[in-house]
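Asks: give me a 3D structure for the following:
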Amino acid sequence: MPKRTFYFVAGTAAGLGSSLWVQRRVRLAVERYVPEKVQERATEAAKRVAPAVRDAVTEGRDAMRAREDEMRADLAERVARPPSPARRRAG
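Replies: The predicted model follows:
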């Protein structure tokens, strides 16, 4: 009889412990996806990414301005240079 009592108590303790563990895990998962928590995580992610995005935009603008300067210089050179004899005949 003591064996049965031991296994009954052990099984009850294991069942109770596992049900409490599962309940806790479910509660934490639900809290994780509450709108306020999702908003907090999105805000934190945006704050982490913002400097990289800002740097990328600045780098893109600088590259765009440099390329535009190259194109304007090329255009100014073409306009200032007299047409070659071959271009005069073709045009």
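
Asks: from here on, just use CA atoms for contacts and neighbour counts.
Replies: Noted.

Asks: pull the contacting residues for Arg65.
Replies: For Arg65, the contact set (C-alpha atoms under 8 Å, 6 or more residues apart in numbering) is empty.

Asks: how close does it get to Arg54?
Replies: Using C-alpha to C-alpha, to the nearest Å, Arg65 is found at 17 Å from Arg54.

Asks: ditto for Gly60
Replies: Noted for Gly60: a distance of 10 Å to Arg54, by C-alpha to C-alpha.

Asks: cool, Ala45 as well?
Replies: Relative to Arg54, Ala45 is positioned 14 Å away (C-alpha to C-alpha).

Asks: burial measure for Ala29, as a count.
Replies: Neighbour count of Ala29, defined by other C-alpha atoms under 10 Å: 11.

Asks: run this one through as well so I can compare:
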Amino acid sequence: MFRRTFWFTAGAAAGVWATTKVNRKIRQLTPESLAAQAANRAIEAGHRIKDFALDVRDGMAQREAELDEVLGLNADPELPPARRVAALENGGDPKHDKNPQYSKNPTYVERSTYSYNRNEDH
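Replies: I've put the predicted structure just below:
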């Protein structure tokens, strides 16, 4: 009798445990739960990426300070004077650069092109 009671209790406990386990798994697989899990993992991944970027930025600043010290660039840097861009020959028109007949013929005058406006016809 004592053995039967033990095995009955063990079977009932196993049944309750299995039922609870299955119900938890079913709740985890609902669309709302899956969406919440995905959102949580995305947030965690975002935090890890942010931490990595901050570590990289700190490392870059540290390395730049080391290089500045080694190269003697710790003084306030002066900006170089502004550069002037030289005017291109033939006015910088790429058509003149590709086709030499335009630059050889000084009397050539390019026609002005009429820009077509599709709204004018209406």
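
Asks: would you pull the TM-score for this pair?
Replies: Put the two chains on top of each other and the TM-score (TM-score structural alignment, normalised by the length of the first structure) is 0.50; 52 aligned residues with a C-alpha RMSD of 2.1 Å.

Asks: which SSE is immediately downstream of the helix of greatest length in the second structure?
Replies: Using DSSP state H, we find that the single longest helix of the second structure is helix 31-71. Counting by DSSP states H and E, the next helix or strand C-terminal to helix 31-71 of the second structure is helix 94-98.

Asks: what's the matching range in the first structure for that next one?
Replies: Per TM-score structural alignment, helix 94-98 of the second structure has no counterpart in the first structure.

Asks: what residues of that helix count as buried?
Replies: Within helix 94-98 of the second structure, no residue qualifies as buried by neighbour count (16 or more other C-alpha atoms under 10 Å).

Asks: check which helices and strands that helix is in contact with.
Replies: Using 3 or more C-alpha pairs under 8 Å, 6 or more residues apart in numbering; DSSP states H and E, no helix or strand is in contact with helix 94-98 of the second structure.

Asks: next helix or strand past it?
Replies: Going down the chain from helix 94-98 of the second structure, the next helix or strand is helix 100-104, by DSSP H and E.

Asks: and that following helix, what's buried?
Replies: Tyr102.

Asks: who does that helix touch, helix- and strand-wise?
Replies: Packing partners of helix 100-104 of the second structure (3+ C-alpha pairs under 8 Å, 6+ apart): none among the helices and strands.

Asks: what about the strands in the first structure?
Replies: In the first structure, no segments count as strands under DSSP state E.

Asks: got a list of what the residue nearest the centre of it touches?
Replies: Centroid-nearest residue in the first structure, with C-alpha atoms, centre = their mean: Val49, separated by 6.6 Å. Contact partners of Val49 of the first structure, counting by C-alpha under 8 Å, 6+ apart, are absent.

Asks: that one maps to what in the second structure?
Replies: Residue correspondence to the second structure (TM-score structural alignment): Val49 of the first structure is matched to Ala45.

Asks: wait, Lys37 of the first structure touches Glu31, no?
Replies: Yes - checked against C-alpha atoms under 8 Å, the pair Lys37 of the first structure and Glu31 is within contact range at 7.3 Å.
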